[in-house]
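Enquirer: no sequence on this one, just coordinates:
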């Protein structure tokens, strides 16, 4: 989708601080980090949000989580703990309508998160 910023990042048209990529996903540092480590993991394919990750995208959803775990290991937060967050819709503060998984770590997380 040509007007989607995440599609353009995945295609390499917009620069980003990429920390991991493979044939299906790209992970890059958030430009407005909410924790010392804040990386976004996105599929290269445009999927508008978590609700669209139905049966047809079960494998892709698994790849997003696996890539997030790889990022946590690379960023040295796997042993201390990290949070994975996906937002769906405006009330949940989804601002880019391309499914993405936030990997947050490097500090103590509080509960409840919202």
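Expert: That came through fine. Because the structure is predicted, anything quoted here is derived from the model rather than measured. Numbering: from 1, shown residues only.

Enquirer: Please count neighbours and contacts with C-alpha atoms only from this point.
Expert: Noted.

Enquirer: biggest strand in the protein, by residue count?
Expert: Using DSSP state E to assign secondary structure, the strand with the most residues in the chain is strand 37-43.

Enquirer: Now the element after that strand, going C-ward?
Expert: Remark: after strand 37-43, the chain's next helix or strand is helix 58-74, criterion DSSP states H and E.

Enquirer: another structure for you, compare them:
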């Protein structure tokens, strides 16, 4: 069922405290942690604690939670001091777009110049 933890989901395991992560922010609904393979000096993942496969299913099922995720991307950028210089928020959806963990998550990238288009 959407929103329920999935036993084989890496991010659900991080939420449950079963897999370690370097947490930078946490609320009742969202966890933000350092990416283990950073693509920029600031590369943090912001995830809902509830399991949704991707950003579209999250937004459809729980718009308020989707808003929490997006709001926390800004809070992460401010906390890590990349808000003034600029940062990018990316939601990859599907394997063709580079999604490798099928639990909705936003990448917050900053701390260096970010070319457009990204690739």
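Expert: Perfect, I can see it now. All of these numbers come straight from a predicted model, not from anything done at the bench.

Enquirer: TM-score of the superposed pair?
Expert: Between these two chains, after superposing, the TM-score reads 0.97 (TM-score structural alignment, normalised by the length of structure 1); 114 aligned residues with a CA RMSD of 0.8 Å.

Enquirer: Which stretch of structure 2 lines up against the longest strand of structure 1?
Expert: Per TM-score structural alignment, the counterpart of strand 37-43 of structure 1 in structure 2 is residues 42-48.

Enquirer: For the matching stretch, give me every contacting residue.
Expert: Residues from elsewhere that reach stretch 42-48 of structure 2, judged by CA atoms under 8 Å, 6 or more residues apart in numbering: 11, 29-35, 38, 65-66, 68-69, 72-73, 76, 80, 82, 103-111.

Enquirer: Let's see that with 7 Å instead.
Expert: 29-35, 69, 73, 104-111 (CA atoms under 7 Å, 6 or more residues apart in numbering).

Enquirer: Same check on stretch 98-114 of structure 1?
Expert: Residues from elsewhere that reach stretch 98-114 of structure 1, judged by CA under 7 Å, 6+ apart: 6, 35-42, 46-50, 68, 77, 81-86.

Enquirer: buried subset of the residues you listed?
Expert: 6, 37-42, 46-50, 68, 77, 82-84 (16 or more other CA atoms under 10 Å).

Enquirer: if we can go back for a sec, what angle sits between the longest strand of structure 1 and helix 58-74?
Expert: Counting by axes from the mean of the first three to the mean of the last three CA atoms, to 10 degrees, strand 37-43 of structure 1 lies at 160 degrees to helix 58-74.

Enquirer: Strand 37-43 of structure 1 against structure 2, how far on average?
Expert: Strand 37-43 of structure 1: mean distance to aligned residues in structure 2 after superposition is 0.3 Å, counting by mean CA distance after the TM-score superposition for structure 1.

Enquirer: Contact partners for residue 29 of structure 2?
Expert: Residue 29 of structure 2 makes contacts with 48-49, as judged by CA under 7 Å, 6+ apart.

Enquirer: Now check structure 1 for the residue matching it.
Expert: Looks like residue 29 of structure 2 aligns to residue 24 there (TM-score structural alignment).

Enquirer: For residue 11 of structure 1, see how far away that match is.
Expert: To residue 11 of structure 1, residue 24 of structure 1 is 11 Å away according to CA to CA, to the nearest Å.

Enquirer: What of residue 17 of structure 1?
Expert: Separation of residue 17 of structure 1 from residue 11 of structure 1 (CA to CA): 13 Å.
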